[in-house]
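S.K.: Following is a predicted model, sequence given first.
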Amino acid sequence: MSSQPPIHAVTGAFGYSGKYIAQRLLARGCAVRTLTNSPQRGNAFGEAITAYPFNFDRPDKLVEALRGVSVLYNTYWVRFNHRQFSHAQAVTNTLILFDVARRAGVERIVHVSITNPSAAPHLEYFAGKAELEQALIASGTSYAILRPAVLFGKEDVLINNIAWTLRRLPVFGVFGDGSYRIQPIYVDDLAELAVAQGAGRENVIVNAIGPETFTFRELVTTIGGIIGHERPVLSFPPRLAYWATRVVGLFVGDVFLTWEEVQGLMAGTLAVDAPPAGTTALTAWARQHADTLGRHYSSELARREDRRTAYRSN
């Protein structure tokens, strides 16, 4: 008599990074559940994944959704404050999630954080990530904390929208001198790392960075060259460049970038001195997708307002 496959739960399996984690788990023969705000969102999994609503306001329901789960992969977060969501609420909800996972008997939590979460305590994004790391460490549940800087892949926002801007504007402005570093990791490399960490029980914190390090100026120049839209990259006072992104945001009906993201980027929070955890080079991936990268704008708000349409590949 064959034993039942282990049950793993992934937050946001119908979204971006959670989708890649779920794909890898299914390929390993695991039973997969997802916790999601978008149970009706189109997806490629069909009946292979059972979807449960987050139910943060009904923790007992969340406990039942996680009952029998061995590993929880948490990608839940929000990029910025908005009238529909906030960092503070995301922190509160994640603390609820950690607690119900403990109550449900989940053996291990693989949690996606951010590089240098304590480096910018004055920034709500990083302060929230740091608070959640400490809460998970203190929870008594076995954990792996993954700290990516920026993700890239077919459904990504930042890298795609840099390319989108380069395709449409005659110049590209950077905040200050653009010398601050960034270490993007391929989303499926992050998923591979997450699933590998789900198999262990040792408490670990991993800097989940890719094999290439760029200054922000180099990143923009490199993407422009790969997609055939090299532009002059000009230095602007950070506030002025930020207000330019606000204008672009008004044009596309989205939050193109936040001032907090600008501050975090310029503070060097998206780079660490550590060996790479991913193997896929952004330059190689971008060359493979040069014809489509940046053809369409990726809207963060559109994804959150439309809970039915599957994420579009860039």
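M.R.: All right, it came through fine. Numbering: from 1, shown residues only.
S.K.: drop to CA atoms for contacts and neighbour counts, all remaining ones
M.R.: Fine.
S.K.: Strands of the chain, residue ranges please.
M.R.: Per DSSP state E, the chain carries strands over the ranges 7-11, 31-36, 49-53, 71-74, 108-112, 142-148, 151-152, 172-175, 181-182, 185-186, 204-208, 214-215, 233-236.
S.K.: Export these as a markdown table, with columns for mean neighbour count and distance to residue 244.
M.R.: Below are the strands of the chain laid out as a markdown table (neighbours: other Cα atoms under 10 Å; distance: least, Cα to Cα, whole Å):
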| stretch | mean neighbour count | distance to residue 244 |
| --- | --- | --- |
| strand 7-11 | 25 | 34 |
| strand 31-36 | 23 | 34 |
| strand 49-53 | 19 | 38 |
| strand 71-74 | 26 | 34 |
| strand 108-112 | 25 | 31 |
| strand 142-148 | 24 | 27 |
| strand 151-152 | 23 | 24 |
| strand 172-175 | 22 | 9 |
| strand 181-182 | 23 | 21 |
| strand 185-186 | 26 | 27 |
| strand 204-208 | 20 | 31 |
| strand 214-215 | 16 | 21 |
| strand 233-236 | 16 | 10 |
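S.K.: can you redo these as TSV with distance to residue 227?
M.R.: Below are the strands of the chain laid out as TSV (distance: least, Cα to Cα, whole Å):
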stretch	distance to residue 227
strand 7-11	33
strand 31-36	35
strand 49-53	36
strand 71-74	33
strand 108-112	30
strand 142-148	25
strand 151-152	15
strand 172-175	14
strand 181-182	20
strand 185-186	18
strand 204-208	26
strand 214-215	17
strand 233-236	15
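S.K.: Comparison target below:
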Amino acid sequence: MSIRTQVITVFGGSGFIGRHLIRRLAKSGAIVRIATRNPTKAAFLKTAGAVGQIVPFATDVTKDESVARALQGADVAINLIGVLFERGAQTFQAAHVDTPARIARLAAANGVGRLVHVSALGADAGSASSYARSKAAGEQAVLSAFPAATILRPSVVFGPEDGFFNKFGAMAQIAPALPLIGGGTTRFQPVYVGDVAEAITAALSLDSAKGRSFELGGPRAYSFKELLQLTMKEVHRSRCLVPVPWTVAETLGGVLEKVPVLAPALTRDQVELLKRDNVVSPTAAGFADLGITALSSCEVVVPTYLARFIVGGRNPTVPGGAH
């Protein structure tokens, strides 16, 4: 069955990856249900398809009956739900283990033909990071309930709405220095959100993707220091890069994660994640195994959206602009 004739339920479809994926699925002609807690916030995506093609669907992923309704009659299920920090009921266990397990179990029970679960590069049951351990546990729970599921593990995902380059671009506007946590030597392989969306759609049409895991990284790896330098270059700011020892970063994370209102700039668990490189294993299946060979680079894409942080815009002759 081609994607064009399918009903696809996307959990977490109004988020960063979801909004790029929904547009691609709509172009294929599929009927897309966006299973979300707040359908009003997903209403903007309805214009990505024909009338009635994209349907925000009120879903409480903590309840079996609600998830089952979202999956009823669906040919495909895609899970994009994930959190970067814990707060209240928003725990790694709930988001990364319990929810994927429920989706996989009910997808199997409702006769859904394909399931794609988006996890994270670095998922590891033996990690010191609760985030990484929960991601690994979620993968296992999905495969236990739905053995033919496809697992995708992206590295840091970048794009217009990302939480990485945008965060440091904003910091470079006002902060006199940027932190090099652990000395800035940790390596990342940032992957463009559009390429991740292409990988998801490719996985839906390849029988060879069933029951397999794929690591998704961009065309090259960078150190954390190199990524901050790239950010400063693109926002036309020169800031000191101050090495922050691991012990200091852990203390700082412990303070910032307790801020009750704002999303924390850093948590102790994120410090643990930063202690390990986040790059694709040379032996892992990846984009090429999904038929994708042309990948977008940070140097090409990041300047297109960090320009908003340049005072006066890109034109250096504008009064007050960067020189």
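M.R.: It's in. Since the structure is predicted, the reported quantities are computational estimates derived from the model, not experimental observations.
S.K.: Which among the strands of the first structure is found nearest to residue 159 of the first structure?
M.R.: Proximity to residue 159 of the first structure, assessed across those by Cα to Cα, is greatest for strand 151-152 (6.4 Å).
S.K.: Report the mean deviation for the closest one after fitting onto the second structure.
M.R.: Its matched residues in the second structure lie on average 0.8 Å from strand 151-152 of the first structure after superposition (mean Cα distance after the TM-score superposition for the first structure).
S.K.: So which of the strands of the first structure is nearest residue 278 of the first structure?
M.R.: strand 185-186 (6.1 Å).
S.K.: now that closest one: which residue numbers in the second structure?
M.R.: Here strand 185-186 of the first structure aligns to the second structure at residues 191-192, judged by TM-score structural alignment.
S.K.: Can you state the mean residue-to-residue distance of the matching stretch versus the first structure?
M.R.: Mean for stretch 191-192 of the second structure is 0.8 Å (mean Cα distance after the TM-score superposition for the first structure).
S.K.: How about residues contacting that stretch?
M.R.: With Cα atoms under 8 Å, 6 or more residues apart in numbering as the test, stretch 191-192 of the second structure has contacts from 154-159, 216-219, 295-298.
S.K.: What of stretch 64-80 of the second structure?
M.R.: With contact meaning Cα under 8 Å, 6+ apart, stretch 64-80 of the second structure is reached by 6-13, 17-18, 33, 35, 57, 59-61, 100, 102-103, 106-107, 110-119.
S.K.: Buried residues of that stretch, list them for me.
M.R.: 67-72, 74-80 (16 or more other Cα atoms under 10 Å).
S.K.: In helices, which of the contacts of stretch 191-192 of the second structure fall?
M.R.: residue 298 (DSSP state H).
S.K.: Residue 84 of the second structure: which of the contacts of stretch 191-192 of the second structure is nearest?
M.R.: Among the contacts of stretch 191-192 of the second structure, and counting by Cα to Cα, the member closest to residue 84 of the second structure is residue 156, at 11.7 Å.
S.K.: dump the residue contacts of residue 145 of the second structure.
M.R.: Residue 145 of the second structure makes contact with 101, 104-105, 108, according to Cα under 8 Å, 6+ apart.
S.K.: and those residues as TSV, adding distance to residue 263 of the second structure and neighbour count?
M.R.: Shown next, in TSV, are those (distance: Cα to Cα, whole Å; neighbours: other Cα atoms under 10 Å):
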residue	distance to residue 263 of the second structure	neighbour count
101	26	23
104	29	27
105	31	19
108	35	18
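S.K.: Of these, just say which sits nearest to residue 139 of the second structure.
M.R.: Distances from residue 139 of the second structure to the contacts of residue 145 of the second structure, taken as Cα to Cα, are shortest for residue 101 (8.5 Å).
S.K.: that older thread, separate out the buried members of the contacts of stretch 191-192 of the second structure.
M.R.: In these, the ones that pass as buried (16+ other Cα under 10 Å) are 154-159, 216-218, 295-298.
S.K.: Which of those sits closest to residue 47 of the second structure?
M.R.: residue 159 (20.5 Å).
S.K.: Can you tell me how far that closest one is from residue 57 of the second structure?
M.R.: 26 Å (Cα to Cα, to the nearest Å).
S.K.: Also residue 128 of the second structure?
M.R.: 37 Å.
S.K.: swap in residue 175 of the second structure?
M.R.: 41 Å.
S.K.: and what of residue 221 of the second structure?
M.R.: 38 Å.
S.K.: same deal with residue 46 of the second structure?
M.R.: 12 Å.
S.K.: Same question for residue 34 of the second structure.
M.R.: 6 Å.
S.K.: Also residue 124 of the second structure?
M.R.: 32 Å.
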